[in-house]
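Engineer: Could you look at this predicted model? Sequence included:
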Amino acid sequence: MSSPLIVLFRSDLRLADHPALAMAARSGRPVIPVFVFDTGNRHAMPGAAGRWWLHHSLQNLSAALERLGSRLILRRGNASRILPDLIRETGAGGVLASQSHEPRQRAVERLAASRGAALKLYAGNHLFEPGSVVTGAGGPYRIFTPFHKACLAAEPPARPIAAPDRLATPAAWPVSETLEAWGLRALDPDRAGGLGQTWQPGETGATARLETFLDSAAAAYDGARDMPARDGTSMLSPHLHFGEISARQVWDAAIHHPDAGSGGMAAFLRQLVWRDFACHLMHHFPDITHRPLRPEFEAFPWDHDESALRAWQRGTTGYPIVDAAMRQLWRTGWMHNRTRMVAASFLVKDLRLDWRLGAQWFLETLVDADAASNSCGWQWVAGCGTDAAPYFRVFNPALQARKFDPEGRYVRRWIPELAEVPNQYVAAPWTMTPGCREAMGLRLGQSYPNRIVDHAEARKRALAAFGRMTGQ
């Protein structure tokens, strides 16, 4: 029997449109599917919500492989050491994997290769591979709009490929650890219940989510995506992050859908390209996760207020739209995109806390905690990225609530304390008269918190700090 091939699964926990797996299957050689829970870099470990999702996604992948007569081998440890050990243990003739552009994964690849682990990498996790779309001068795009135009003018993404219908198996399987032993599902009961009610991790869940979105919400996406009380977004981000569905599959299904010509579908496809843009930036600027892309922001005078940070994390700032967003995040591991911007702006502008604190909290609590997209989003809001909103663009949380949640349905869903507050006050309950609050049973500072800052004053302080940094 010819030597087996190891297929290393990483952020591509699926069978369909998996070029590395397809190539291994076509070779006719025995295939050993492997997932390594990489503990080599503790700073890059997934947060609690991500670990919960990973458990269920690996469970789904393992079952899918078993239906092909195969199995998933699980190992935990430093991937750069485990891969050479597995090659020696199995006599594998090589390792096939999807190309990764996360700095830690690229470091693992280099170290593994230096130790004799022959890696063959395949594109497949992006529409346009990072580094493949460059300016006329050959450099990286730093602004999204010209990047988007260049992508649309480039060769279109390849059609997705089918999942293999069988995998040849080795004469002997290597030892596998058990998923349960990893303890990935450890969450507070209220969080685990919220995640379980909201999500169906795995390739099957990803496909169902895509079909539901395309058939029911995609055509109206351009308007509905800003309204957090509506089911107007795809909620595909965690499925894409874990690679349970590929961006090419999503793109292909969208452009061949009956609503492909709608403005909503065009807006949705633009968001898929934005995901590529974030990875493109991290490919060229690997420090994006912890250093501002605009270097002058290294000297920004951030405040240090632990109590304010805790209030933001717990959804007790006294600003309903912010608190609703943070409670949704804690309960479901996800937050609507509009409220992500509002909550992030509140942290870095109203509270003047370092954007990296917010980025780290999102990495801990989001099920779609993608390092590139998360960092780019926070730098955009903080005004320190290359494609940034100006720092002086400060979201007013009450105005944002009135505009995008005019009936208060989103706020009331996550803050039941405000259930009886009239629509005209639910965005800013402090504007009610004491008598009206008493009639509604609302006691600010007791049943619902007082505002921890005054937005108008906080905005002045933020702009003054920005002026000091720039010398204006």
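Structural biologist: Thanks, I have the structure now.
Engineer: When you work out contacts or count neighbours from here on, use the C-alpha atoms and nothing else.
Structural biologist: Fine.
Engineer: thought residue 187 was touching residue 48?
Structural biologist: Yes. Look at residue 187 against residue 48 with CA atoms under 8 Å: they come within range, at 6.9 Å.
Engineer: out of those two, which sits in the busier spot?
Structural biologist: The neighbour comparison of residue 187 against residue 48 (other CA atoms under 10 Å) goes to residue 48, with 21 against 15.
Engineer: So that one is in contact with residue 186, correct?
Structural biologist: Yes. Counting by CA under 8 Å, residue 186 is a contact partner of residue 48 at 7.4 Å.
Engineer: adding another structure so you can compare the two:
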Amino acid sequence: MQTVVWFRRDLRIQDNKALYHACRDLGQDELILLFQANPEQFIEDSPNHQAFFASVGYFKEKIDEQAQLQVMVGEPVELFKKLKKQLPDWQRIYYNEDTSGFGAERDQAAEEFFKENEITSHAYQDAYLHGADEIKNQQGEHYKVFTPYHKKWAEQTKETPLKVDFQPQAVQQKVLFPKDEEQFKKLLEKLPENQRPLGEAAAKKRLEKFIKNSVKDYQKSRDIPSLDQTSHLSRFLRTGEISIRTVWQLVEAATSSEGRKVFQQELCWRDFYNMIYSFAPKQKNQPLQDQFQHIKWENDVALFDCWKEGQTGFPIVDAAMRQLQTTGWMHNRLRMIVASFLTKDLLIDWRWGEQYFQKMLIDYDPASNIGGWQWAASTGTDAVPYFRIFNPTTQSERFDQKGEFIREYVTELANVPNKFIHQPESLSKEEQEEYGVILGEDYPKPIVDHKERRKQAISMYEASKEFARETSEGKQKDD
């Protein structure tokens, strides 16, 4: 008989719940290690896509040194039918579940197949410190506001990492689907070279470096892009190259500090957004606050292109967007600034921005990124009020005081002195020539007037609220 371990976004051996339990329960079964690549999820020319499959390729390379990771390409249920035909004695499957988005729908369809074919399935909550259904209020309901959620979350005991007794000799060594393997190999060959550090060892090293050098002062340094003192763990958590329990354990063991406390709160935000997404699955396409369903976004394509290319005339926004294009990553403070700018200054639908981030970010996580866009657009639960709008210039002055980050990515402004770096449009013609940047030629003038757009944004949100109120009152009268 065969036992299958189905890998998805848990690309590691150690502290992998599904693999741990499969190895513990294995008995005399043959172990099949499986990864499915679903073309429906591929994103063309996407750093996100490229980074994820680089990690899968590396994981397979490491597994194949001692065992065999089977790869299948196609729609999951159809692939399971193929697998069952190939392995009629297959009776058990272990995997780490998804509770939101596409992953939840895939798991539900797979479970129906397992039931129909009398395959015993074992699914585990592996990706979060606390799963979507674990933290509830006194009424047994899910929290809608972060602060009380965090208070309850902090009281709960956190699981410790599991030591997996991996048994390579029990793994099926033969390649079961050679054509799929070849197709996957061709996919990997198309990936850009020199992908980031990959695998469990690299993730652990990154974590240890963060704890040693940065976590103590995290609360002070995390908002300063030029310092680059954030953990950079999100990309490894996204692929599961490190477990969230390992992160918690090592951070918890670090010397107590305000920085450690703030970082642990960030891990709580991660659980919170996953909980929200799991119980509001339509939030990828719909505002969580019904009153903001009627916003009439301007959706100017030319302005959207300026935002994507880092050509808005607002240096901090442009530096952030160019960092994203160059590295596939963006500093967290900058994510908030550019998201607010897109929705509140350019008056462009937050879903446009979320989709662009999905394509470009190597650490894209649907729950946290959608949550972030709903926050920026003031359409989600626990959102910043719509009338509190980031001023990109004051944000720049506060978090990149000397313009170090701006100069790194907006090289046109390299010679501009500090007093002009946040508002180069204030340079006189003589100063532009002196510092080697002609506005409108070398670097754009601001594409919008922030003060005017702020007024428009507030008016736009209030109009949506009013329409929602009138519609609701009209329905009540009809009833």
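Structural biologist: Structure received. Only a predicted model underlies this, so the values are computations on that prediction, with no experimental measurement involved.
Engineer: Can you give the structural similarity as a TM-score?
Structural biologist: Superposed pair, TM-score by TM-score structural alignment, normalised by the length of the first structure: 0.93. Supporting alignment: 457 aligned residues with a CA RMSD of 1.8 Å.
Engineer: ok, now how distant is the closest residue to residue 47 of the first structure other than its chain neighbours from residue 311 of the first structure?
Structural biologist: Excluding its sequence neighbours, the residue lying closest to residue 47 of the first structure (CA to CA, 6 or more residues apart in numbering) is residue 364, at 3.9 Å. Here residue 364 of the first structure is placed at a distance of 16 Å from residue 311 of the first structure (CA to CA, to the nearest Å).
Engineer: cool, residue 344 of the first structure as well?
Structural biologist: Distance from residue 344 of the first structure to residue 311 of the first structure, by CA to CA: 13 Å.
Engineer: Of these two, give the one with the bigger neighbour count.
Structural biologist: residue 344 (25 against 16).
Engineer: what about the aligned residue in the second structure for that one, is that helix, strand or coil?
Structural biologist: Aligned by TM-score structural alignment, residue 344 of the first structure pairs with residue 339 of the second structure. Of the three states, residue 339 of the second structure takes helix according to DSSP: H, G, I helix; E, B strand; the rest coil.
Engineer: wait, residue 339 of the second structure sits on residue 355?
Structural biologist: No. Between residue 339 of the second structure and residue 355 there is no contact under CA under 8 Å: 11.9 Å.
Engineer: who touches both of those two?
Structural biologist: Common neighbours of residue 339 of the second structure and residue 355 are not found (criterion: CA atoms under 8 Å, 6 or more residues apart in numbering).
Engineer: What is the burial count for residue 384 of the second structure?
Structural biologist: 15.
Engineer: Name the nearest residue to it, ignoring sequence neighbours.
Structural biologist: residue 378 is the one closest to residue 384 of the second structure (CA to CA, 6+ apart), at 5.7 Å.
Engineer: Could you tell me how far that neighbour is located from residue 124 of the second structure?
Structural biologist: Distance from residue 378 of the second structure to residue 124 of the second structure, by CA to CA: 33 Å.
Engineer: the more surrounded of the two?
Structural biologist: Shown here are residue 378 of the second structure and residue 124; by other CA under 10 Å, residue 378 has more neighbours (26 against 15).
Engineer: and that one, what does it touch?
Structural biologist: Residue 378 of the second structure touches 384, 385, 386, counting by CA under 8 Å, 6+ apart.
Engineer: Please apply the same query to residue 90 of the first structure.
Structural biologist: 4, 173, 174.
Engineer: how about the first one, what's its match in the second structure?
Structural biologist: So the one you mean is residue 4 of the first structure. Per TM-score structural alignment, residue 4 of the first structure is aligned with residue 2.
Engineer: From what I see, its match and residue 92 are in contact.
Structural biologist: Yes. Assessed by CA under 8 Å, residue 2 of the second structure is found in contact with residue 92 at 7.0 Å.
Engineer: The aligned residue in the first structure for residue 138 of the second structure sits in which helix or strand?
Structural biologist: Here residue 138 of the second structure is matched to residue 136 in the first structure, going by TM-score structural alignment. Residue 136 of the first structure is part of no helix or strand when elements are defined by DSSP states H and E.
Engineer: Any figure for the gap between residue 136 of the first structure and residue 270 of the first structure?
Structural biologist: From residue 136 of the first structure to residue 270 of the first structure the distance is 22 Å (CA to CA).
Engineer: More neighbours: those two, which one.
Structural biologist: The residue with more neighbours, out of residue 136 of the first structure and residue 270, is residue 270; 16 against 9, by other CA under 10 Å.
Engineer: counterpart of that one in the second structure?
Structural biologist: In the second structure, residue 270 of the first structure lands on residue 265 (TM-score structural alignment).
Engineer: List the residues that contact its match.
Structural biologist: residue 150.
Engineer: hang on, residue 111 of the first structure packs against residue 80?
Structural biologist: Yes. Between residue 111 of the first structure and residue 80 a contact is recorded at 5.9 Å, counting by CA under 8 Å.
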